Structure formats: C-alpha cells, structure tokens
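K.L.:
Would you be able to build a 3D model of this:
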Amino acid sequence: MATRLLEQEGFAALVLRLRAESITNKGLLNAVEETPRTLFAPAPYQKEALSSRIVPLDCGSFMEGFDFAVRTLHALGVKPGQRILEIGTGSGFTAAVMGRIAERVLSYERYKTLVINAQASLDKASIRNVIVRQADGSAGLVGEGTFDRILVTTAFDSLPRVFSDHLVSGGVLLVPIMVSETECRMVRLTRTGSRFDREDLFEAPYLPIVPKMAAFL
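P.N.:
Modelled structure (predicted):
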C-alpha cells in the first residue's frame, strides 16, 4: 500500500511538472501511470526514481530521471501498432512504457546483469511484448528488419548512420549526440523516403556508447 501511494504521489507530481512543458499526451501518460516505476528501480532508490534525479544501476549504468524519461518518449512519439527498437535497455522502464503503447519492442543491452534485472521487472509488470536481448547494438543489427521508432539511450560522438536503414519511411530515430566537448543533446532524425530531417532537442545526460557485449557483467 505504501509503495502504491508513493507511485500515485510521484505520478501526480510528474504530471504537474510536465504540464509546464506542454506535455499532456494522454496515451503516453496513461502508459506511464500503468507502469510502476518503482518495479524498475533498485530497492534503496525507489523514492528517488519518482523524481527528476538520476538513479544508479549495476554495471556503471543509470536510470534516467522520471521527467527526462517521459520527455524522451514524448519526443519519440510512439503509437499503437508500431514496431520499436531500443538500444540500451538499462532498467527496462522506457521499454516497458513503450510496450504499453506499441505492438512490439525489441531492446538491446550489452550487460547480461541488466538484461536479467530488466526482464524480471517486465515480468512483474506483466508486460509480454517487450523482448530484451543481450547484444551489441552499437554497429546496427542483422536480420531484424525495419522499425517505426528507434530509441538509443547511450551517446554517440556523431549521428550514427548505421541505424538509418532500419527506419521505415516516416520513422523516427532519437539518439543522444555530443554536440560539443561538454554538451550532449537529444537529436531526432525523421526519415521521409530517402531524406532525413534532423532536429536538436533538449540536453541529455551523458552515458557513452560502448561497443561489443560485456564479457563478465
């Protein structure tokens, strides 16, 4: 009961903060409300996970702030019936929210520990259309076809063209890019036929992309 109340209070506070940014997408907010964020947070940080603060995870990773996670999903614009690719599963929370909306989500994570933890959290949340796979997502993917939306949660030094062939026309790629030595920004790439339109959006926390699967963690 205490955790449920914590979730309700945290969500209500989030909605008020997001309203100031004109983020009022009802479908997205319903999916967020239906996905208990505390299920995806390490036990000592469940309260912090409902704030805008970053929460540490295993393997040197982190759980993005609540506000940033929803702002990112709003910018991605996931819709029902879509096929989604995520590079960098982390806690599994963003994949879970996308799974509430989309038809299917495939999430790649290089750390086996994070894959196991995220899958356990997804099972607790009763989300069955998200597939979490330990894989190296830095160099693209083979045999997975195309996607309507691609979300990359780890930063590149420049725009990774390796994902462009995996986007359908009208598809969207969202990825953190280092735009200077000290600034990382979320960049949105929209494909229209063979053309790609770039938009630099908001500042993003810096977690660099690391190639290859982790050998031990």
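K.L.:
rest of the way, CA atoms for contacts and neighbours
P.N.:
Fine.
K.L.:
separation between Ser126 and Glu34?
P.N.:
11 Å (Cα to Cα, to the nearest Å).
K.L.:
Would you agree Arg198 falls within a strand?
P.N.:
Yes - counting by DSSP: H, G, I helix; E, B strand; the rest coil, Arg198 falls inside a strand.
K.L.:
got a list of what the closest residue to it other than its chain neighbours touches?
P.N.:
Once flanking residues are discounted, Arg198 sits nearest to Leu189: 4.6 Å by Cα to Cα, 6 or more residues apart in numbering. Counting by Cα atoms under 8 Å, 6 or more residues apart in numbering, Leu189 touches Val172, Leu173, Leu174, Phe196, Asp197, Arg198, Glu199.
K.L.:
Also this sequence, please, to line up against the first:
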Amino acid sequence: MIDAAERKMRFLYALRSSGVTEARVLSAMEKIDRGAFIRGTFADKAYEDMPLPIACGQTISQPSVVGLMTQALELGSRDKVLEVGTGSGYQAAVLSQLCRRVYTIDRHRRLVREAEAVFRALDLSNITAMTADGSFGLPEQAPFDRILVTAAAEDPPGPLLAQLRIGGIMVLPVGQSGAVQTLLQVRKSEHGLDYNELRPVRFVPLVEGLAQE
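P.N.:
Modelled structure (predicted):
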C-alpha cells in the first residue's frame, strides 16, 4: 500500500517527466487534490497520470495534460480566466490557485452542480461556474486575459477569440473528434493571432447547445 507522501511524490514526478516544470503550476497541482473530483469505481486511480470517465459521458483529463495546458496559459496572479468545459471541476480548481478569477462553463447542468459542490467543500471562492453553451463563451464577462478550452473544435471558435483581450492567450485542442488532435497556444496581438502547436492530445468534442442533464 502506497502512503500519501509517496503517492504525492510519484504524482509530481509524473508531471515533471511530462514537461510540467513551472514551479507555480506544480505547487497548485500539489495543493489541489485530484481525488476530490473523482467518485465511484475509478477513485483509486485518481493519482495516476491517466484520463478517467466522469458523469455525462465526459472525462477528467490526465494530470500531465492539465499541467501542460495550465503552464501554456502563462498565468498572472491578476488574470481573469474563462474555462470552457468544466467537467469534473479539477482544471478550474488548479487555475483558481494561479489567477484572480475563473469563470467556468459547461453544457451539462449536472457537472456544473457537482463541481460547484466540490469548490465549496475546498473553499475555492474565486470560481464562478455556470451552465452555458461553451462555443459562444461568456460575452457578458469579456474580455478575458486567458481562455482555456477542454474540448476539441475543428478550428478555434470565433466567439472565443473575440472575447480574448489583446495580449491574451488561449489554449485549446484543435482537430476532429475521434482522431488525434493538436494542442494549440494562441496569442492575440494588435497584428492578429499567433499559433503555437504544443503536442498531440485527445479530447471529447466541443458540442453546441445545452445538454439534457
């Protein structure tokens, strides 16, 4: 049986081995317990570097991908961040340690409710979670300093790019669902958009509209 200290050490080693090297990101991921976001059959695998199924046919990303996406945002402590695809809430919780405020949206009401309950239990007061169509972002709160999308679109959605401030960064997977996608870092400047391909990934598709549950 692995004790908690050994488990945490292995968890952080896996992150570093995958290229998550920024000290602030590692500290945030050490502080936020992934186990709090996983229930049922897969709870014993919470500290392994693998994606796991959650409710509504969605997944919680593997920790190394969460770390790499967080690192690619280059977060500042005063940043306002939009996350599209709340899922379990784990990614939003990590972001909450590194920026001023996180707005996270998901098309599944059930996932938003369950994530909010975990945020309250962990006393994460700088996260606002709501049910919304992620492909259209959250225009009433725009512009955002950073945007993170945890579902794959064939191209970066125009409404999200419009809600990113000049000088901002968006990180998202791009490509067809069911195939290997590319994780992109998009920088927005006065002169346009600069794209940086980070690594192959596999995410659930970004779907328009609200879900039934």
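K.L.:
Superposing both, give me the TM-score.
P.N.:
Laid over one another, the chains give 0.92 as their TM-score (TM-score structural alignment, normalised by the length of structure 2), with 213 aligned residues with a Cα RMSD of 2.0 Å.
K.L.:
Selecting buried members of the contacts of Leu189 of structure 1 in PyMOL, what would you type?
P.N.:
With 16 or more other Cα atoms under 10 Å as the burial test, the buried ones among the contacts of Leu189 of structure 1 are selected in PyMOL as follows:
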select buried, resi 172+173+174+196
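K.L.:
Just name the closest of the contacts of Leu189 of structure 1 to Glu183 of structure 1, please.
P.N.:
Nearest to Glu183 of structure 1 among the contacts of Leu189 of structure 1: Glu199, at 15.5 Å, using Cα to Cα.
K.L.:
what span of structure 1 lines up against the helix or strand where Ile169 of structure 2 lies?
P.N.:
Element membership of Ile169 of structure 2 [criterion: DSSP states H and E] is strand 164-174. Under TM-score structural alignment, the counterpart of strand 164-174 of structure 2 in structure 1 spans residues 167-177.
K.L.:
How far does the matching stretch sit from its chain's centre?
P.N.:
Chain-centre distance of stretch 167-177 of structure 1: 13 Å, with Cα atoms, centre = their mean, to the nearest Å.
K.L.:
ditto for stretch 156-166 of structure 1
P.N.:
Using Cα atoms, centre = their mean, the offset of stretch 156-166 of structure 1 from its chain centre is 17 Å.
K.L.:
How about stretch 45-61 of structure 1?
P.N.:
On Cα atoms, centre = their mean, the centre of stretch 45-61 of structure 1 falls 14 Å from the chain's centre.
K.L.:
Give the buried residues for it.
P.N.:
Gln46, Lys47, Glu48, Ala49, Leu50, Ser51, Ile54, Val55, Pro56, Leu57, Ser61.
K.L.:
Verify the stated contact: the fifth one with Arg4.
P.N.:
This means Leu50 of structure 1. No - in this structure, Leu50 of structure 1 is not within contact of Arg4 by Cα atoms under 8 Å, at 11.9 Å.
K.L.:
May I ask which helix or strand encompasses the residue nearest the centre of structure 1?
P.N.:
Centrality entry for structure 1: nearest residue to the mean C-alpha point is Thr94, 4.0 Å, by Cα atoms, centre = their mean. Assigned by DSSP H and E, Thr94 of structure 1 belongs to helix 93-101.
K.L.:
again, but for Asp123 of structure 2
P.N.:
Applying DSSP H and E, one finds Asp123 of structure 2 in no helix or strand.
K.L.:
What residue in structure 1 is paired with it?
P.N.:
Checking TM-score structural alignment: Asp123 of structure 2 goes with Ser126.
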